[in-house]
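Undergrad: Predicted coordinates and the sequence they were generated for:
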Amino acid sequence: MAEFDLIERYFNFHYDFSSSSANNSNRPVVVKGIGDDCAIFDIPNNYQLVTSTDTLVDGVHFFSELQPELIAYKALAANVSDLVAMGAKPLAFTLSITLPEVSEDWLAGFSQGLKEASKLFKIPLVGGDTTQGPLTINITASGTVKNGRLLQRNKAQVGDDIWVTGYLGEAAAALQLADKALPGKQELTDAEQMLWQALTTPQLPLKFARKLTKFAQCGLDISDGLMADLGHILQQSQCGAVVDAEFLPVSAALVEVVGLEQARQFALNGGDDYQLCFTTNNQYRNKVLNLAERYDVNATRIGRITKEGLTVEFDGAPFEATRTSWQHFN
């Protein structure tokens, strides 16, 4: 199959950009997607454009034996999560995919999964590239934020509360289930299935994050592990933190599979959670909880920003982390 035939058959989803432009003339819109050398956006003066890109490699970020629909979902979710971390509304994304061969069954599944994820996150595919080689997926996602409403890593203040959304550690623990969970393997228990779903189809607090920008300024997504990612906030904001391990949000499913002590270790230094870590002034505690309830998001206060250092405590005593967060090239 020729490259442009492949693109037309599997990746041209035929979005109707004209209707969205007509109805939202005062908002950022996609004027034109696939069809020219570049996509075309209209960005009004009172908005900022944010862009993020991620490369996912077979055997590092996903298992090629996994259903292609799930690979597509995870690839797009990982990129949209970066938009969530900035409090941005998704605008559009591009896909560059390297394929070892043209498998129409695999492409049909991948295309369907990508299309469904695109609709779920309300972010259209507007361009990209296809090449031959080891299976690699690169997505660049763009979003928009009103001026002054960004969540940034350098905005934490001493005395701020530290919050996270969702439940942490499930995805990292699910990696240990790969030998059972991949197609043709053993059946998973109900608890194991919940962990596997957290790894393959992470649920993003998209609307919650956008509304959060009304009273929060600091945030990022948890992709490499809480301690590593919180460390980025502390470095950029030139401050420290105390994390209270007893308040780490761990699910009943995770505790059932690995036990409470290991659940806390996975929550501290797991990775692949794609949840939001953010800080707010402590006067906004009720606002955070009310917003979380409104959008059906689990929001948990896990610590506080201090002048320097990063310590983990359990009921006031030091708590030892026995895992390390994810790093490439380690």
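TA: Perfect, thanks for sending it. Numbering: from 1, shown residues only.

Undergrad: CA only for contacts and neighbour counts going forward, please
TA: Noted.

Undergrad: Relative to Arg9, how far out is Val126?
TA: Distance of Val126 to Arg9, computed by CA to CA, to the nearest Å: 15 Å.

Undergrad: Same question for Asp161.
TA: For Asp161, the distance to Arg9 equals 49 Å [CA to CA].

Undergrad: neighbour count winner among those two?
TA: Counted by other CA atoms under 10 Å, Asp161 and Arg9 do not tie: Asp161 has more neighbours, with 23 against 13.

Undergrad: I'd say that one and Thr279 touch.
TA: Yes. Shown here, Asp161 and Thr279 form a contact pair, counting by CA atoms under 8 Å, at 5.3 Å.

Undergrad: What count of nearby residues applies to Ser25?
TA: Look at Ser25: counted by other CA under 10 Å, it has 12 neighbours.

Undergrad: measure it to Ala39 for me?
TA: 18 Å.

Undergrad: got the contact list for stretch 163-179?
TA: With contact meaning CA atoms under 8 Å, 6 or more residues apart in numbering, stretch 163-179 is reached by 185-186, 192, 195-196, 198-200, 205, 248-251, 254, 258, 263-273, 275-280, 297-303.

Undergrad: just checking, which of those belong to strands?
TA: Gln275, Leu276, Cys277, Phe278, Thr279, Thr280, Ala299, Thr300, Arg301, Ile302, Gly303 (DSSP state E).

Undergrad: Next one: the fifth one from Asn290, what distance?
TA: What it means is Thr279. 16 Å.

Undergrad: Same question for the third one.
TA: With the distance defined as CA to CA, Cys277 ends up 17 Å from Asn290.

Undergrad: Compare those two and say which is more crowded by neighbours.
TA: Cys277 (25 against 14).

Undergrad: What count of nearby residues applies to the closest residue to the more buried one other than its chain neighbours?
TA: Nearest non-adjacent residue to Cys277, counting by CA to CA, 6 or more residues apart in numbering: Val164, 4.4 Å away. Using other CA under 10 Å, Val164 has 24 neighbouring residues.

Undergrad: Unless I misread the structure, Val164 falls within a helix.
TA: No. Looking at Val164 with DSSP: H, G, I helix; E, B strand; the rest coil, it is strand, so not inside a helix.

Undergrad: One more to weigh against that first structure:
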Amino acid sequence: MAEFDLIKQYFTFEYDFDQNLKGNIDAEQASSKSSKNTAKPRVVKGVGDDCAVFDIPNNYQLVTSTDTLVDGVHFFSKLPPELIAHKALAANVSDLAAMGAKPLAFTLSISLPEINEHWLASFSKGLQKVSKLFKIPLVGGDTTQGPLNINITAYGVVKKGRLLERNQAVSGDDIWVTGYLGEAAAALELEKKALGSRNNLTDAEQVLWSALTQPIPPLKFARKLTKLSCCGLDISDGLAADLGHVLSQSQCGAKIFVESLPLSDALVNSVGIDQARQYAVNGGDDYELCFTALSNVRNKVLNLAEQCGVNVTRIGKIIGSGLELTLYGQPFQSSRSSWQHFN
């Protein structure tokens, strides 16, 4: 199978999103849309040309994120290909959520050891499913032969002045997280058991495995947070490590109440409360949002979370300097290190 035949068969999807993109919409078709729609960011050209083309109105900014996923580091090649596709796109969408951006489009560059049509059909099916879930169309990329590697570049849009940035935390702010922490890190210990057969896993272990392989970043909630002038980022490398980026750029410190970290019943029942807390502090691969907000908007944060069906938990506060971890008022020591690509 030639490269362009491969792209046409497996990576040319049909969409019907609010970006006004269905297949490849040309400029003439797009110009016939209502003035209300043309005032929004949209894709003009997608798969099938030398470049993708976006329309970005003056009151929006374009944000972009790139992630490379390597076999054996970011995913297990023995996983069902549709799960690999989900994780690959979710990792990038999580970065868009971290900025409070609405997904616009993504490109995919993938190297394959060989053309395995069964693998490609499954990967393509999973990629199309997750792209529709996040309402983000595939608009281009590249394919080549080599070791299995997946590189995705995601594009999003946010109204000017609404970015969630890392340098806006101030002393006295509350610190919040979305979802539950530590599940994905615990799931790594289930690799051999899960890859043998999903039937080998208990109900609790299946919850953990899904958190690792099929994360759902809180996109809608993150966009709504932009109205509250929050400071945020995603915590894919672990809570302590990623929060450290906020503290460094905002030139402040934080106090984390470990007993307040959100732990699921599935995690606690699988590994125990002590180990669950270790995973929550430095686990990584959570693809949840950590954000700070003024203490006088607590009710607004909770109301927004309820509207979006998202679990949010207040876990600490911003202080003058340093990172303090306490458990019921006593210093807490982490026995784990956060994720580092180069040790």
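TA: Done, it's in. Since we're looking at a predicted model, the values are computed, not measured.

Undergrad: TM-score of the superposition?
TA: Scored against TM-score structural alignment, normalised by the length of the first structure, the superposed chains reach a TM-score of 0.98; 330 aligned residues with a CA RMSD of 1.2 Å.

Undergrad: picking up where we left off before, is there a quick PyMOL command that grabs whichever of the contacts of stretch 163-179 of the first structure are buried?
TA: Restricted to buried positions by 16 or more other CA atoms under 10 Å, the PyMOL selection for the contacts of stretch 163-179 of the first structure reads:
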select buried, resi 192+195+196+198+199+200+205+248+249+250+251+254+263+264+265+266+267+268+269+270+271+272+273+275+276+277+278+279+280+297+299+300+301+302+303
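
Undergrad: circling back to that earlier point, now render the ones in strands among the contacts of stretch 163-179 of the first structure as CSV, adding distance to Ala181 of the first structure.
TA: Compiled in CSV, those are given as follows (distance: CA to CA, whole Å):
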residue, distance to Ala181 of the first structure
Gln275, 23
Leu276, 27
Cys277, 29
Phe278, 32
Thr279, 36
Thr280, 39
Ala299, 29
Thr300, 30
Arg301, 33
Ile302, 31
Gly303, 35
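
Undergrad: Going by distance to Lys214 of the first structure, which of the residues you listed wins?
TA: Nearest to Lys214 of the first structure among those, counting by CA to CA, is Thr280 at 10.9 Å.

Undergrad: which stretches of the stretch 1-150 of the second structure form strands?
TA: Using DSSP state E, counting those that start in this stretch, the strands assigned to the stretch 1-150 of the second structure run over residues 42-45, 53-55, 60-70, 102-112, 138-145, 149-159.

Undergrad: Can I get these in TSV including mean neighbour count?
TA: Shown next, in TSV, are these (neighbours: other CA atoms under 10 Å):
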stretch	mean neighbour count
strand 42-45	22
strand 53-55	16
strand 60-70	17
strand 102-112	21
strand 138-145	19
strand 149-159	22
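
Undergrad: Of those strands, give the one that comes closest to Thr326 of the second structure.
TA: Nearest of the strands of the stretch 1-150 of the second structure (CA to CA): strand 60-70, 33.4 Å.

Undergrad: which part of the first structure lines up with that closest one?
TA: Mapping strand 60-70 of the second structure onto the first structure (TM-score structural alignment) gives residues 47-57.

Undergrad: how big's the offset between that stretch and the second structure?
TA: For stretch 47-57 of the first structure, the mean deviation from the second structure after alignment is 0.2 Å (mean CA distance after the TM-score superposition for the first structure).

Undergrad: OK, contacts around Ser19 of the first structure?
TA: So Ser19 of the first structure contacts nothing (CA under 8 Å, 6+ apart).

Undergrad: Quick one: map Lys255 of the second structure onto the first structure.
TA: Using TM-score structural alignment, the equivalent of Lys255 of the second structure in the first structure is Val242.

Undergrad: quick one: that match and Thr324 of the first structure, what's the gap?
TA: The gap separating Val242 of the first structure from Thr324 of the first structure is 17 Å, by CA to CA.

Undergrad: Equivalent analysis for Thr279 of the first structure, please.
TA: Relative to Thr324 of the first structure, Thr279 of the first structure is positioned 23 Å away (CA to CA).

Undergrad: try Leu49 of the first structure
TA: Distance of Leu49 of the first structure to Thr324 of the first structure, given as CA to CA: 34 Å.

Undergrad: if you skip the residues just before and after it, what's nearest to the most centrally placed residue in the second structure?
TA: Closest to where the C-alpha atoms of the second structure average out (CA atoms, centre = their mean) is Ser94, at 1.9 Å. Once flanking residues are discounted, Ser94 of the second structure sits nearest to Pro217: 5.2 Å by CA to CA, 6+ apart.

Undergrad: How about the contacts made by the equivalent of that neighbour over in the first structure?
TA: Under the alignment (TM-score structural alignment), Pro217 of the second structure pairs with Leu204 of the first structure. Neighbour list for Leu204 of the first structure: Ala77, Ser81, Val84, Tyr274, Gln275 [criterion: CA under 8 Å, 6+ apart].

Undergrad: Just the closest of these to Gly109 of the first structure, please.
TA: Comparing these against Gly109 of the first structure with CA to CA places Ala77 closest, at 16.6 Å.

Undergrad: counterpart of that closest one in the second structure?
TA: Correspondence of Ala77 of the first structure to the second structure, assessed by TM-score structural alignment: Ala90.

Undergrad: cool, Arg323 of the first structure as well?
TA: Aligned by TM-score structural alignment, Arg323 of the first structure pairs with Arg336 of the second structure.

Undergrad: That match: neighbouring residues, count only.
TA: Count around Arg336 of the second structure with other CA under 10 Å applied: 12.

Undergrad: now it, nearest residue through space, not along the chain?
TA: Asn282 (6.1 Å).

Undergrad: So the one you found is in contact with Ala241, correct?
TA: Yes. Asn282 of the second structure sits in contact with Ala241 when judged by CA under 8 Å, with a separation of 7.2 Å.

Undergrad: so what sits against both of those two?
TA: The contact lists of Asn282 of the second structure and Ala241 share Ser338, Trp339, where a contact means CA under 8 Å, 6+ apart.

Undergrad: what sits against the aligned residue in the second structure for Lys89 of the first structure?
TA: Applying TM-score structural alignment, one finds that Lys89 of the first structure aligns to Lys102 in the second structure. Residues near Lys102 of the second structure by CA under 8 Å, 6+ apart: Leu96, Gly156, Val157, Val158, Leu219, Arg223.
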